[in-house]
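let me see the structure of the following:
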Amino acid sequence: MTESSYKYLYRIDSPADLRKLSQQELVGYCDELRRFIIEQLALNPGHLGSSLGVVELTAALHYVFDTPYDKLIWDVGHQAYAHKIITGRRDSFRMNRKLNGLSGFPKMEESAYDAFGGGHASTSISAALGIATAAALRGERRHAVAVIGDGALTGGLAFEGLNNAGAANTDLLVILNDNRMAIDPNVGALKEYLLSISTSKRYNAVKNRAWAHMERTPRLRRLIQKVGNALKQGFLQQSNLFESLRFRYFGPVDGHDVGQLTRVLQDLKEIKGPKLLHVLTVKGKGYSPAERDQKIWHAPGVFNPETGERATHGGNGDEPPLYQKVFGETILELARTNDRIVGITPAMPTGCGLNILMREMPERCFDVGIAEGHAVTFSAGLAAAGMVPFCNIYSSFMQRAYDNVIHDVALQGLNVVMCLDRAGLVGEDGATHQGAFDIAYMRSIPDITVAAPMDEVELRNLMYTASLGRGPFVIRYPRGAGVRSDWRQPFREIPVGRGRWLRDGTDVAVLSLGHVGNTVAEAVERASADGVSAAHIDLRFAKPLDATCLHEVGRRFGRIVVVEDGTVTGGVGSAVLEFMNAYGYRPQAELLGIPDRFIGQGTQEQLRRICGFDLEGIYRTIMKSKK
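Purely as a prediction, here's the structure:
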């Protein structure tokens, strides 16, 4: 679509422009905003379904509140595309999630309208409470609004924020965006509770009549809380969870009726104290393919906006699979032969591949909701009772469960297998999702094994080895495909702490950990052709290190290069140098990996090049050994 095909979209460069529209024009603007998001994401992939679901809510919030003076905090933030477009980033939106472009999530340094950065779930209420408290301390009459999804509400941090805000009686508005979906359908008792509220016919019928009268009679707005409490207690016949936390509960309301939303939000601005508005939305709203298959269209990749046909990557069945598929197929194989094996995921069964086990053995696969700490401690309980839990959590999300790993798993020596998907540079999701720190934060824990497969066969064998009862066991692997099409090999136990000499040499020893070893192998081969004899060692384990291998490297080589897809600060390279120092070896060493800074969005290959461990970067480093 060209600019001329839009009546309203290109007239709105800020929320101030949005507030000049009439209510009827606002409806038209929302339609155009949704169309623009679909057109943009068809060519430049991103989080589609969640952003389509909050178009009207986003417009209503900016229409009613005086942003950026009033603060909007988006939980996770993958639903904030409409927010970015409204707040002056429409013309730069084509660079969303691209190198040097817009972040795919709210980012404080990007815009004054991004009141708090996002990327991980359940943070918005605590952050909004802090912002609201600061405003009160300064005597500022600004509003703080947290928008949180029902999936993110399953995280414990969200309830910590609700509990604190209710007790403090802080002037805060929480918008509960209830679409019954995270990436996969939501699970748990909270989902059922919200469903009972939203589907109570008697309550909703009377509530809707009450709202209608209140809109016509401003004086009755003062009775909102009393009416709401009577309705909820009388018709739901149960105490309201949010009211019990001292939040005034309002709703549920239609999240796609922008007129009603603006009226309700205007009323809520006048009510002091902690408030929660329950908004019902449809993920993927307004685009039928996204509404029909909400899991796929959470982030569908490139697609045809007219037909909904998604781009395929081709393939004839002989191409290497995604690591997550190998994990999913492998845990199913292991579970068939060992009835103690179970799978655990914090709301990512499709993303991590556990949906494969879930389909065949649903009783042995547990989606615990967006609750990483609980996922780890739940796994520890399973292990304490004799099960062999495979707890699959994305690397950057495992950061949220660090104490659970130490206190509940490692300290007790429990055989929990922690599979860290998306380890290393993940690409377009940017700094909040890069799996940079897991090697560093895991290897500091006593009595834990930290391993990384170089290919799919190694992943299978490490999973098999971990299932044999090796205590706390971490397996990290990257986002994307591996290198082996013949990956369905018989299982083989790998000796813990044993690396592999893949190639011998005399000039330099190159030690790698994990999938990046495949790039190292290419660089070593190229360097050999250009006159540098490089040995290549696949460490396999960041902890324990292969002492026999490292002693040989220390004795034979005056120069070493360590390559890892993780932070060089405290990573496996640091571990190798600690070993060399402890035993009196003094090689000249160079560490390649993620530098000591946060890495933004871009393709994986672009980011590896920036960090210096793409093929060219590794090759150039090896060639420094040329005599």
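
every contact and neighbour count from this point should use C-alpha atoms.
OK.

how much space is there between the residue nearest to R246 when sequence neighbours are not counted and G505?
The shortest distance from R246 to any non-neighbouring residue, by CA to CA, 6 or more residues apart in numbering, is to G166 (4.7 Å). Separation of G166 from G505 (CA to CA, to the nearest Å) stands at 66 Å.

ok, those two, which is more surrounded?
Neighbour tally, G166 and G505, criterion other CA atoms under 10 Å: the higher count belongs to G166, 22 against 16.

so is that one in a helix, a strand, or just coil?
Judged by DSSP: H, G, I helix; E, B strand; the rest coil, the three-state class of G166 is helix.

which residues touch it?
Each residue near G166 by CA atoms under 8 Å, 6 or more residues apart in numbering is listed here: L245, R246, F247, P274.

and with 10 Å instead?
Residues near G166 by CA atoms under 10 Å, 6 or more residues apart in numbering: L129, L172, F242, E243, S244, L245, R246, F247, R248, G273, P274, K275.

one more sequence to fold, the one below, so I can look at both together:
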Amino acid sequence: MYLEKIDAPQDLRGLTTEQLRALADEIREALLRKLSAHGGHIGPNLGMVEATIALHRVFDSPKDKIIYDVSHQSYVHKMLTGRREAFLDPADYDEVSGYTNPQESEHDHFTIGHTSTSVSLACGLAKARDLRGGSENVIAVIGDGSLSGGEAYEGLSNAGEAGTNLIVVVNDNEMSIAENHGGLYANLRELRESDGKAPCNFFRALGLDYLYVKEGNDIEALTAAFRQVKDTPRPVVVHIRTLKGKGYAPAERQKERFHWGMPFDLATGEPKAAGGGEDYCDLTGRFLLERMRTQPELVAITSGTPAVMGFTPERRREAGRQLVDVGIAEEHAVALASGIAKAGGRPVYGVYSTFIQRCYDQLSQDLCINGNPAVIAVFMGTAAGMNDATHLGFFDIPLLANIPNLVYLAPTCAEEYFAMLDWAIRQREHPVAVRVPGAAVVHRPGPFDTEYGELNRYRVERRGREVAILALGSFHALGEETADRLKTEAGIDATLVNPRYITGLDEELLEELLRDHRAVVTLEDGSLDGGFGEKIARRYGPTPMRVLNYGLRKEFADRYDLGELLRANRLTGEQIAEDVLRIVR
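Okay, here's the model as predicted:
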């Protein structure tokens, strides 16, 4: 095997073209073996094998700096920079992250997991190089729809004006996570169809030089192109046409499904885990599509991730113009929703918690200052969701809960979620966000309210005394467990409260609890700092009430075991009951 002899990029330079092609085959085989057993980003990495080999064949990493946008396509880069065992030995599969990470290697320059950032980061590296008189190349690799994000345009615009060495490799596989959206991609198609000769050229218009490589999965063609632009004194775009999922027929045929996936059967491409279970994404898609049939003013908005709301290709076709995919442009999605709501439409923007961070200013300025009744469904706002440092669902509560005019709701189960979502769509008074309750679908017996316009009214699920547990959203089950333990272990009949409203206080109930309770416990599936519990603690500050706040400490936890994380934050029923009894006995 050639791969077993690659310890650093320099080891590529003694290989012939035929040997490099054999190496590419070995890399694909290793990728598929690991990804089929472990899961991860499949299509993006299979499509980047030859380009990554050529980059490391021509450029001198880490002196020459390669920045991968999103960096979910950096697996081959890791294999060629001393980390091959994490792809060859199953015992080492978890030794590297799915994204670039400077703690792993000097060949990784940033921890990156969100999109459209590479060109801006590369501009910064290039500027610092020029200020200190350096001569290294700076290369940004961008693809999978990342050009649709506004920051990508901002970076390209700045690069064009800077007029210095910066090489942008545009990996054009004609896909985002799903299909591409946005007018820019029409120009990319025009450039592909004209072999890069179309007079209308987005990149040249921004002041960048331009080079097109039709055979973006050919090592020799890529090597020639990269040698041509190496040490360029000007910013240049190398536009390479690649095939997402190349070398694995199921991934080539089903590009959206194989963008990222859980373990699958290598022979058939079918998932190894049994499907068929309920999923909030699928349930949301059904709910919205059903209402679209009778409400022509209802529109679902996604920023490049239609599956977050269960909009499969079939459902996308049925929704037609009532579904808008803005590309990977969360900022635009929020402002678009505000405009639709202002004009009488009923927009629902579905977004993962980790990506809602990208549009704070639009939430505050374009939406909430104007008070327009748009709806935002926030998915995977939970410790039980994605667990790498770049995709945490911990931080949406502090972010959203402190924006004026926004109503942020925390349902405890599927039934309450859809009751809240239905109300949010019908009402016309407030911008409303609904925090989808965790990763796994939970059902609870009703009935549940259908109207939530009387704001900040908490729901008492069990009325007791001495200790009150305010269990928010997906942590309601933890509140039930804690209450049961207090009853069993100390005979305490705790009051259990479903707060429902993250953004406000039920002053009447909180005052009432002062009469016969000594302690209040708050539970939230998110970061404690700036979160829901701190609002309760501040309210009780001048009173004798003892308050215990439970949630996640402020940190970029990375690739954690959920059980270990919960225990480390004392987020088990046993630990919470123990803490409560320590202060009330």
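
any idea what the TM-score is?
Here the TM-score for the pair of chains, by TM-score structural alignment, normalised by the length of the second structure, is 0.94; 581 aligned residues with a CA RMSD of 2.4 Å.

still on that earlier bit, and the contacts of G166 of the first structure, which of them are buried?
Buried by 16 or more other CA atoms under 10 Å: L129, L172, F242, E243, L245, R246, F247, R248, G273, P274, K275, out of the contacts of G166 of the first structure.

the equivalent of the second one over in the second structure: what's its closest spatial neighbour, skipping adjacent residues?
Applying TM-score structural alignment, one finds that L172 of the first structure aligns to L166 in the second structure. With sequence-adjacent residues excluded and distances taken as CA to CA, 6+ apart, L166 of the second structure is closest to P235, at 4.5 Å.

my read: that neighbour touches V229, true?
Yes. Counting by CA atoms under 10 Å, P235 of the second structure touches V229, with 9.3 Å between them.

intersection of neighbour lists for these two?
N165, L166, I167, D209, Y210.

from memory G385 of the second structure sits against G438, does it?
Yes. The criterion here is CA under 10 Å, and G385 of the second structure meets it with G438 at 7.5 Å.

what helix or strand is V497 of the second structure on?
Secondary structure assigned from DSSP states H and E places V497 of the second structure in strand 495-498.

where in the first structure does that strand fall?
Against the first structure, the aligned range for strand 495-498 of the second structure is residues 535-538 (TM-score structural alignment).

what does stretch 389-409 of the second structure give?
The aligned range for stretch 389-409 of the second structure in the first structure is 431-451, by TM-score structural alignment.

and stretch 371-379 of the second structure, by the same measure?
So stretch 371-379 of the second structure is aligned with residues 413-421, judged by TM-score structural alignment.

just the endpoints, please. Distance across the matching stretch?
One end of stretch 413-421 of the first structure sits 23 Å from the other (CA to CA).

before we move on, what about stretch 174-193 of the first structure?
Using CA to CA, the end-to-end distance of stretch 174-193 of the first structure comes to 18 Å.

what distance separates it from the centre of its chain?
Centre-to-centre, stretch 174-193 of the first structure and its host chain are 16 Å apart (CA atoms, centre = their mean, to the nearest Å).

what's the answer for stretch 399-410 of the second structure, then?
In this view, stretch 399-410 of the second structure has its centroid 20 Å away from the chain centroid, taken as CA atoms, centre = their mean.

in it, what's buried?
In terms of neighbour count (16+ other CA under 10 Å), stretch 399-410 of the second structure has its buried residues at L399, L400, A401, N402, I403, N405, L406, V407, Y408, L409, A410.
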